[in-house]
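S.K.: Pasted the sequence and its predicted model underneath.
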Amino acid sequence: MQWWHVYPLGALGADTTGQDSTCHHSLKELIPWLDHARDLGLNGIALGPIFASELHGYDTLDYFQIDQRLGNLEDFHALVAAAHERGMKVMLDGVFNHISRNHPLLEDPAQAIENGLVHADNTGQPRAFEGHGQLIELKHSSPAVQDLIVEIMTHWLSMGADAWRLDAAYTLAPELWKPILGRVKERYPDVYIMGEVIHGDYIHTVTASGMDAVTEYELWKAIWSSLNDQNMHELAWTLKRHNEFTEAFLPYTFVGNHDVTRIATQVPAPLTDLTYVILTTVSGTPAIYYGDELDWTGHKEERFGGDDAIRAALPPFPPAPAERPDSYRLLQHLLSIRRRVPELIHSRTRPIAVDGPVIAYVCESNPEGRPLLTVALNSGENAVDVECEGGNLIAHRDAHQNADGIHLGPAGWAILAHTI
């Protein structure tokens, strides 16, 4: 799978301040963008929160109703049907760690605590999530809460959803997810379930919880940090960790999402292209955050409304093929290589040259160890020559093969194929 990750409330221009609950653009209006994503080379749409809430979608009021700012159930069904017609799967965002303080379960806060639905803080009040007073943590050891989550997940799977993202999955002991997800998979054995995990033991989280994957923030950080610092040793170290993860599960990989500064802002051009080369040549399940393929910029700020710049509205229609920017065309080409070499999904990455701003690695089939691609990147300002194994040069910028390997210009990169 290769996902197009969309934050619907932002993409569809909904008000997230609580002042206007009007639906200006419904989920159905994402349908014209499905061909845009499919043409890019993606076969799934991962939706951010779409259930009834007051503000940003992570403050749920009703898990069984579409947020009125995004339309209604008919709009949801239309979007799912259109995605499935195009061979695309649909992932929903399950915000099951916490609910809005105004959720009906908290109509009587003391009763909710007594019934074991939420935790109590040291003052005897419902416990807030990470200091956000509007968000109240659910008590996941409660059978009633577990039953509720199973009911929500299976309800929307019966409505046509194919996958779930578990928001803030890192806050719970993985073992608490096991009985919940086990019951869901008994009814829907093919469902894909991915958890948001930032730090910690990724492998233990997956194996102990029953999730299929977690978000690999380690790789996200290493990609932009190693390029900006011109220190490819950080990336080489992370790729070793990435290989270990791939032995246990397929990591959910990304260079952008709804919670972080846009990659084109984090890693300015021309180095932005190198982030996409890395993302599309290592193992895992890559996701492209909407707008990144259009070279959008945006800085995340730690304040109310600080996410607005990274959650911008889409125009009514995608650009025509002739108007697609270079960033789109590059990603399209890179993802087409990934489809032509499907073994990349489970591959291992072996660094063969690491020197300051320069790295070269071989992507090998797993477990055979057969070379698939050689990738060379130069984040520095000076041209370099990199010794590397042979292959056919199938994609590059400011690079060419020479007698000993590959010549890379400043911010240059190259992909050599051994199998195509």
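M.R.: Received it, and whenever you're ready, just let me know what you need.
S.K.: all contacts plus neighbour counts: C-alpha atoms, from now on.
M.R.: Fine.
S.K.: to the chain's geometric centre, what's the distance from stretch 125-141?
M.R.: Averaging C-alpha positions (CA atoms, centre = their mean, to the nearest Å) puts stretch 125-141 25 Å from its chain's average.
S.K.: How about stretch 236-255?
M.R.: So, by CA atoms, centre = their mean, the centroid of stretch 236-255 is 14 Å from its chain's centroid.
S.K.: The structure to be compared is supplied as follows:
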Amino acid sequence: MLDAQTFDSRDVRCKQPYGAVPAGTRVNLALRPLRTGGFSEGLLIAYFESRNEERLEVPMEWKGMDGDRDVFQVVLDTGDYVGLVWYSFRLMGLDGRQEELGPYQLTVYDGAERVPGWFGEGMTYQIFPDRFRRSRIPDPTGMVGGRTVHQDWEEMPEYRPDARGEVRNRDFFGGDFRGVMEKLPYLQDLGVETIYFCPVFEAPENHRYGTGDYEKIDPMLGTEEDFRALCAAAHRLGMKVMLDGVFNHQGFVSRYFNGDGFYPEPGACQSQDSPYYKWYNFSHWPDKYDSWWGIYSLPAVNESEPSYRDYIFGGENSIVRRWLRAGADAWRLDVADELPDDFVHGIHQAARETDPNAVVIGEVWEDGSTKIAYGVRRKHILGGHCDGLMNYPFRNSLLGYLMGGKAEDFRAAMETIRENYPPFAWRTAMNFLGTHDTPRILTLLGCGTDGQDHDKDWRAAYHMTESQYLLGRTKLMLGALVLFAFPGSPTVYYGDEAGMEGFEDPFNRRTYPWGSEDQTLLDWYTALGKARKELPALRRGDLFWGQTQGRLLTFLRQGEGEPVLAAVNVGLKSAAVEVPWPARDWMTGKELAPGRRLLPPLSGWLLVPRQS
């Protein structure tokens, strides 16, 4: 006798306030069973997970009738608790039967701290530094890692194993900071407000995720002075800079581990008297040690070691503080869920102490509110840790919709995130369709597959047919429209706006095709970037769902400035869209009268009120 209206955590009649709540909130809960069910009593059962699973049972008070429904109410006082509360209900019938509902999730966060809002308002552009732009062909002589440099900017990155059977990623193209400086006007025209760099510190591999020296800009990128100049120039153009902090592991070839003896100072691999020896967990010194996912070239760090903590965030001149002072505005934490919570908190605290407007974004591939790593429920977005997360749930859900799924499934997935995340984390999410860790979004949408049913040589050589490319481009344009209209920072992986293709690493890390961009795509992204920069509703407005049926997705952003309606039809038939006011499509300039208007197949609108 219980139906969906008995309790809906997203219905204000059943739960107030909506979604996650700051500690100290008194949450009003109500059950609304049909009177014909014959229920006489209700009971709330709440588990406070991070308080040793404290269990609370509170009788619910009958408040009378609402139409044909009984109403049982109770108040759940969160007090000073921070963490997840799992709550459920028990209804008792006049005939002695019992019905259970739940469990439901309540996220309780520390709301005492102000989270800077700038990151979630504007567009972010992710740069893989070696492959974006070079100002010259560098000489790798004397650099760590035994590097080679491609003379031709358009060559294929090395992907085959070397003579030792390894793909060592020691081939570079020489992208540098001066090259980025040359293209700052391009980024500004695109609408970029945050430049997110993959790692920039000295490291032996071209991806630089095995850090060699946190204190030194990789010499192929330039100098610390070049970095400072780049940050200053970006700031003058209204852009901020985010760095990639890789603090869970380092390079086998690093000044700290020093596995090949490149650095003059003895590392943990040379001497147990090295100041860095305690940074690693050796099962047999020096050849057996913990490493990231078992990859020997990425020795894992012991994050509980006090000297390492002091070096990364504790000391006055620690790495986190030092590079913020040099001009960075934010940190993205690589594999944040593999860093201890108190380590992440230390980074967050150091960042805020150095710059009250600094932001910390964490790499998490799942719902960050429920993430469990190493048997521990993580505190990523409970306050004082990450200000926002990479929004893989957004990417996965939107990709599913674009590739044949239903709009209502995308809506359901996003409502789960909105309900589970504190408002600051919802608004400060890093939303994207592709990154350096995923196949190029254009290739996925055009081919409909990641190519893993073929060998690597096939994937390396593959280029889409004209029909595949056109389909992929059309779907990418629609996906980008949703991306830029949605709450959170729309993040573009370098070259997606130019039509870059490719499957997994390193094919998704080819060099930017300067002079060969797809102008149709580039114009579309530029228009979206302009919309994100100029329309307050897209920057700070609330989200209201419209039509989400099958292949049609519409939603409204409003609450700041004039409202904006996003409408996307990924179906093969026209769909009727309810246009609420005399409108103009931001993307094409087309004017629409209010009422039911047909949105053609595989097309989208970004509608703003038409000025009379």
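M.R.: Perfect, I can see it now. These numbers come from a predicted model, not from an experiment.
S.K.: what about Ile45 of the first structure, neighbour count?
M.R.: 27 (other CA atoms under 10 Å).
S.K.: swap that for Val80 of the first structure, sorry
M.R.: For Val80 of the first structure, the neighbour count with other CA under 10 Å is 24.
S.K.: Now check the second structure for the residue matching it.
M.R.: Counting by TM-score structural alignment, Val80 of the first structure lines up with Cys231 in the second structure.
S.K.: mean per-residue distance, whatever helix or strand Glu225 of the second structure lives in to the first structure?
M.R.: Element membership for Glu225 of the second structure, per DSSP states H and E: helix 224-236. Following the fit onto the first structure, the mean deviation recorded for helix 224-236 of the second structure is 2.5 Å by mean CA distance after the TM-score superposition for the first structure.
S.K.: buried set for that helix?
M.R.: Glu224, Asp226, Phe227, Arg228, Ala229, Leu230, Cys231, Ala232, Ala234, His235 (16 or more other CA atoms under 10 Å).
S.K.: now the closest residue to Arg324 of the first structure other than its chain neighbours: how far from Ala264 of the first structure?
M.R.: Nearest-residue entry for Arg324 of the first structure: Leu294, 7.5 Å, with adjacent residues in sequence omitted and distances by CA to CA, 6 or more residues apart in numbering. Distance of Leu294 of the first structure to Ala264 of the first structure, given as CA to CA, to the nearest Å: 10 Å.
S.K.: quick one: which of these two has more around it?
M.R.: Using other CA under 10 Å, the more surrounded residue of Leu294 of the first structure and Ala264 is Ala264, with 24 against 17.
S.K.: State the distance from that one to Ala313 of the first structure.
M.R.: According to CA to CA, Ala264 of the first structure stands 17 Å off from Ala313 of the first structure.
S.K.: do the same with Ala287 of the first structure
M.R.: 19 Å.
S.K.: Of the two, give the one with the bigger neighbour count.
M.R.: Ala287 (23 against 18).
S.K.: Show the contacting residues for the more buried one.
M.R.: Gln2, Trp3, Trp4, His5, Tyr252, Thr253, Phe254, Val255 (CA atoms under 8 Å, 6 or more residues apart in numbering).
S.K.: quick one on the thing from earlier: could you export the buried residues of helix 224-236 of the second structure as CSV, including distance to Arg208 of the second structure?
M.R.: Formatted as CSV, the buried residues of helix 224-236 of the second structure follow (distance: CA to CA, whole Å):
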residue, distance to Arg208 of the second structure
Glu224, 16
Asp226, 18
Phe227, 16
Arg228, 19
Ala229, 21
Leu230, 19
Cys231, 20
Ala232, 23
Ala234, 23
His235, 25
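S.K.: which of these sit farthest apart?
M.R.: Spatial extent of these (CA to CA) is set by the pair Glu224 and His235 at 16.5 Å.
S.K.: Determine the longest strand present in the first structure.
M.R.: strand 405-417 (DSSP state E).
S.K.: Can you check which part of the second structure that strand sits on?
M.R.: With TM-score structural alignment applied, strand 405-417 of the first structure matches the range 596-608 in the second structure.
S.K.: hang on, the earlier thing: want to throw the contacts of Ala287 of the first structure into TSV with secondary structure and distance to Arg338 of the first structure?
M.R.: Shown next, in TSV, are the contacts of Ala287 of the first structure (DSSP: H, G, I helix; E, B strand; the rest coil; distance: CA to CA, whole Å):
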residue	secondary structure	distance to Arg338 of the first structure
Gln2	coil	10
Trp3	strand	13
Trp4	strand	15
His5	strand	18
Tyr252	strand	15
Thr253	strand	14
Phe254	strand	15
Val255	coil	17
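S.K.: Which single one of those is nearest to Ser225 of the first structure?
M.R.: Distance to Ser225 of the first structure, by CA to CA, is smallest for Val255 among the contacts of Ala287 of the first structure, at 11.3 Å.
S.K.: So what does that closest one match up with in the second structure?
M.R.: So Val255 of the first structure corresponds to Leu433, using TM-score structural alignment.
S.K.: For the match of Val80 of the first structure, give me its contacts.
M.R.: Neighbouring residues of Cys231 of the second structure by CA under 8 Å, 6+ apart: Lys240, Val241, Gly327, Ala328.
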